[in-house]
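Peer 1: Everything below, folded, please.
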Amino acid sequence: MSASSFPGGTSLSHLGIYADAAPDGVCGGSPHMHLVSTEAYVVVEGRGALQTIDREGFRETELEAGSVVWFTPGTIHRAVNRGGLKVIVLMSNAGLPEAGDAVMTFPADIVADPDAYAAAASLGEADGREERVSRRRDLAVAGFEALRDAVIAGDRGPLADFHAAAGALVLRSAGAWGRLVRERPLAQAERSLALTEAIAQGDVAHLGEARVHEAPAQAADRGYGMCGRIRAYDVTDLQENHR
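Peer 2: The predicted structure follows:
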């Protein structure tokens, strides 16, 4: 992974939440959770909601332009679009979600089977991808509804089972996650600590190394993310704009 001085070792993307309806009539994305990363939404346009399942149970948080909401690892979340919802997404531990730190809420039998999960999550070739995105979302919604209904009824057993199955699903890949954390957020924290210690000793040499970085222009086409059409910004330090 290329070095990045972007604040906090985070990733940055612009997300337009899917506007088509799932079988329950709700428009939006595929419910899922992150096992390690914290995610934040800064709403820039439209309105909608964030449906979540966490230690407090099921909750729906209204979203509109200017809303800021973030959720910690283990929060099952579903982005709901009620009219042109677009958000800026800040994700901690840049690169980790792409490495497997995201598990969709497919029905329990699928999450418990790595091969079945991989098949359900795959978007395949470009041709017909939009249809497969909807099919994947609908499958995740079915599992989400089962978890939600159980939690509302006071039964947290299915949620605990999902947590365990998700952990087992990523067990093989999780061994490499530490490297990603060390290369981005941990490296930045250690750099900041070193600078504070240097300044405390009267050493300000690093100030002479200051520079501006600028993300390159983004392609017109957006990729298919879990929650919507997504455009990720390249915030590596390879793109420099000296002024």
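Peer 1: alpha carbons only for contacts and neighbour counts from here, please
Peer 2: OK.
Peer 1: and residue 119, what element?
Peer 2: helix 114-121 (DSSP states H and E).
Peer 1: That helix: how far from the chain's middle?
Peer 2: The chain centroid and the centroid of helix 114-121 are separated by 19 Å under CA atoms, centre = their mean, to the nearest Å.
Peer 1: Kindly report the same for stretch 89-96.
Peer 2: With CA atoms, centre = their mean, you get 7 Å for stretch 89-96.
Peer 1: start to end distance for it?
Peer 2: End-to-end distance of stretch 89-96 (CA to CA, to the nearest Å): 14 Å.
Peer 1: quick one on the thing from earlier: show me the contact partners of the helix holding residue 119.
Peer 2: The contact list for helix 114-121, computed with CA atoms under 8 Å, 6 or more residues apart in numbering, reads 104, 106, 110-111, 136, 169.
Peer 1: Residue 19 is in contact with residue 81, correct?
Peer 2: Yes - in this structure, residue 81 is within contact of residue 19 by CA atoms under 8 Å, at 5.9 Å.
Peer 1: Check the contact lists of these two and give me the overlap.
Peer 2: 27-28.
Peer 1: Looking at these two, which is more packed in?
Peer 2: A side-by-side neighbour count of residue 81 and residue 19, using other CA atoms under 10 Å, places residue 81 first with 26 against 19.
Peer 1: who's in contact with the more buried one?
Peer 2: Residue 81 touches 17-19, 26-28, 47-49, counting by CA under 8 Å, 6+ apart.
Peer 1: I'd like the distance between it and residue 43.
Peer 2: In terms of CA to CA, residue 81 sits 12 Å off from residue 43.
Peer 1: got it, and residue 94?
Peer 2: For residue 94, the distance to residue 43 - CA to CA - is 20 Å.
Peer 1: So residue 154: helix, strand or coil?
Peer 2: coil (DSSP: H, G, I helix; E, B strand; the rest coil).
Peer 1: neighbours of it, just the number please.
Peer 2: Residue 154: 10 neighbours (other CA under 10 Å).
Peer 1: Strands of the chain, start to end?
Peer 2: 11-17, 32-33, 39-45, 47-54, 57-64, 68-71, 76-81, 86-91, 103-104, 223-224, 228-232 (DSSP state E).
Peer 1: returning to what we had before: rebuild the contacts of residue 81 as CSV, extending it with distance to residue 131.
Peer 2: Shown next, in CSV, are the contacts of residue 81 (distance: CA to CA, whole Å):
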residue, distance to residue 131
17, 16
18, 12
19, 13
26, 17
27, 15
28, 14
47, 25
48, 23
49, 24
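Peer 1: Let's see this one next, to set against the first:
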Amino acid sequence: MVNGAEPGPSHPLPGAVGLSHLSAYDWEAADGVCGGSPHLHLVCTEAYVVTGGRGAVQTLSPDGYRDIPLGPGSLAWFTPGTVHRMVQGSDLRITVLMQNGGLPEAGDAVFTFPPEVLADPERYAAAATLPPGTGPETEAAARRRRDLAVEGYLGLREALIAGDSGPYRAFQQTAARLVRARVPAWRELWRAGALAAAERTGAQLDALESGEPAYLAGATAYRGEPSRLGGFGMCGRRDEYALPGTTLPYHGEPTAWTPTGARRKG
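Peer 2: Prediction:
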């Protein structure tokens, strides 16, 4: 508190991570499974902390297909390049932690759309885009997007289970090409966010070692509230936080893409 007022949010969360709360979709897909839109992240590790209900996360990676059960207290995380699909069981609720706060918001995630969609940036943009808001039109678009991502995902999964990693690796390469033009902007976000947080710790260690920890005079506390409730995310309905170091709603949600794959604020 400063003169009775709460400080504004000017400092990132620990490690400059991103944060959201997620309720997995209960929409049934073509394979009879209820859940979200399969996708991967290109430079960010993602973690699920289960706060209620039950379900699973299905993953595709060089070690094959996995179906990881999730229940209260479970912790699961996956590294860049891992395709993941959240599966609803019974009222599955999760707190999501994202590495490199700011990068997912800038479009780090790519959906597992069929190859012909991924090959055409304009077609990908149209498929990935959601109308703004949380009304019926947005819900219908989110469901269409999920179904298209599942369509591509099922082909990748079938091939990987059969021992053919070619389609999965081709998807990784296509996803990387789709976002390549955004890397310089991502690098600046990383420098201002996660890298700056690590460098700040280094400076604090130097100050402690010198016996002059002047930075402690700036100690304070922060408080925040969700900036949007019940938004349509990749995996489910999501409560988001506008956090320092993030310029757009959490989790790389491509509410609008340009034909080159760069995201516009929608």
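Peer 1: TM between them?
Peer 2: Scored against TM-score structural alignment, normalised by the length of structure 1, the superposed chains reach a TM-score of 0.93; 235 aligned residues with a CA RMSD of 1.5 Å.
Peer 1: still on that earlier bit, max pairwise distance over the contacts of residue 81 of structure 1: which two?
Peer 2: 26 and 47 (13.5 Å; CA to CA).
Peer 1: Of those two, which one has the most company?
Peer 2: residue 47 (19 against 15).
Peer 1: what's the matching residue for the more buried one over in structure 2?
Peer 2: Residue pairing (TM-score structural alignment): residue 47 of structure 1 is matched to residue 54 of structure 2.
Peer 1: Please apply the same query to residue 86 of structure 1.
Peer 2: So residue 86 of structure 1 corresponds to residue 93, using TM-score structural alignment.
Peer 1: How much space separates its match from residue 65 of structure 2?
Peer 2: Taken as CA to CA, the span from residue 93 of structure 2 to residue 65 of structure 2 is 23 Å.
Peer 1: what's the answer for residue 122 of structure 2, then?
Peer 2: Distance of residue 122 of structure 2 to residue 65 of structure 2, given as CA to CA: 30 Å.
Peer 1: ok, now residue 243 of structure 2?
Peer 2: For residue 243 of structure 2 relative to residue 65 of structure 2 (CA to CA), the value is 34 Å.
Peer 1: who has more neighbours, those two?
Peer 2: Per other CA under 10 Å, whichever of residue 243 of structure 2 and residue 65 has more neighbours is residue 243, with 25 against 17.
Peer 1: How about the alignment partner in structure 1 of the more buried one: what's its closest non-neighbour residue?
Peer 2: By TM-score structural alignment, residue 243 of structure 2 lines up with residue 235 in structure 1. Nearest residue to residue 235 of structure 1, sequence neighbours excluded (CA to CA, 6 or more residues apart in numbering): residue 215, at 5.6 Å.
Peer 1: Share the number of residues neighbouring that neighbour, please.
Peer 2: 14.
Peer 1: distance of the alignment partner in structure 2 of it from residue 57 of structure 2?
Peer 2: Residue 215 of structure 1 maps onto residue 224 of structure 2 when the alignment is built from TM-score structural alignment. Noted for residue 224 of structure 2: a distance of 29 Å to residue 57 of structure 2, by CA to CA.
Peer 1: got it, and residue 40 of structure 2?
Peer 2: Distance from residue 40 of structure 2 to residue 57 of structure 2, by CA to CA: 13 Å.
Peer 1: what do you get for residue 233 of structure 2?
Peer 2: The value you get for residue 233 of structure 2 to residue 57 of structure 2, if CA to CA is used, is 16 Å.
Peer 1: And for residue 170 of structure 2?
Peer 2: 22 Å.
Peer 1: okay, those two: which has more neighbours?
Peer 2: Set residue 170 of structure 2 next to residue 57 and count neighbours by other CA under 10 Å: residue 57 wins out with 21 against 13.
Peer 1: Which part of structure 2 matches the helix holding residue 119 of structure 1?
Peer 2: Against structure 2, helix 114-121 of structure 1 falls on residues 121-128 (TM-score structural alignment).
Peer 1: how big is the offset of the matching stretch relative to structure 1?
Peer 2: For stretch 121-128 of structure 2, the mean deviation from structure 1 after alignment is 0.7 Å (mean CA distance after the TM-score superposition for structure 1).
Peer 1: List the buried residues of that stretch.
Peer 2: Neighbour counts using 16 or more other CA atoms under 10 Å place 121-122, 124-125, 127-128 of stretch 121-128 of structure 2 among the buried residues.
Peer 1: will you turn these into CSV that also has distance to residue 161 of structure 2?
Peer 2: Conversion of the buried residues of stretch 121-128 of structure 2 to CSV gives the following (distance: CA to CA, whole Å):
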residue, distance to residue 161 of structure 2
121, 29
122, 31
124, 26
125, 29
127, 27
128, 27
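Peer 1: For residue 191 of structure 1, see how far away the residue of structure 1 positioned farthest from its centre is.
Peer 2: Here structure 1 reaches farthest from its C-alpha mean at residue 202, the gap being 40.3 Å by CA atoms, centre = their mean. From residue 202 of structure 1 across to residue 191 of structure 1, the span is 17 Å (CA to CA).
Peer 1: got it, and residue 16 of structure 1?
Peer 2: 34 Å.
Peer 1: ok, these two, which is more surrounded?
Peer 2: residue 16 (23 against 12).
Peer 1: what do we get in structure 2 for the more buried one?
Peer 2: Looks like residue 16 of structure 1 aligns to residue 23 there (TM-score structural alignment).
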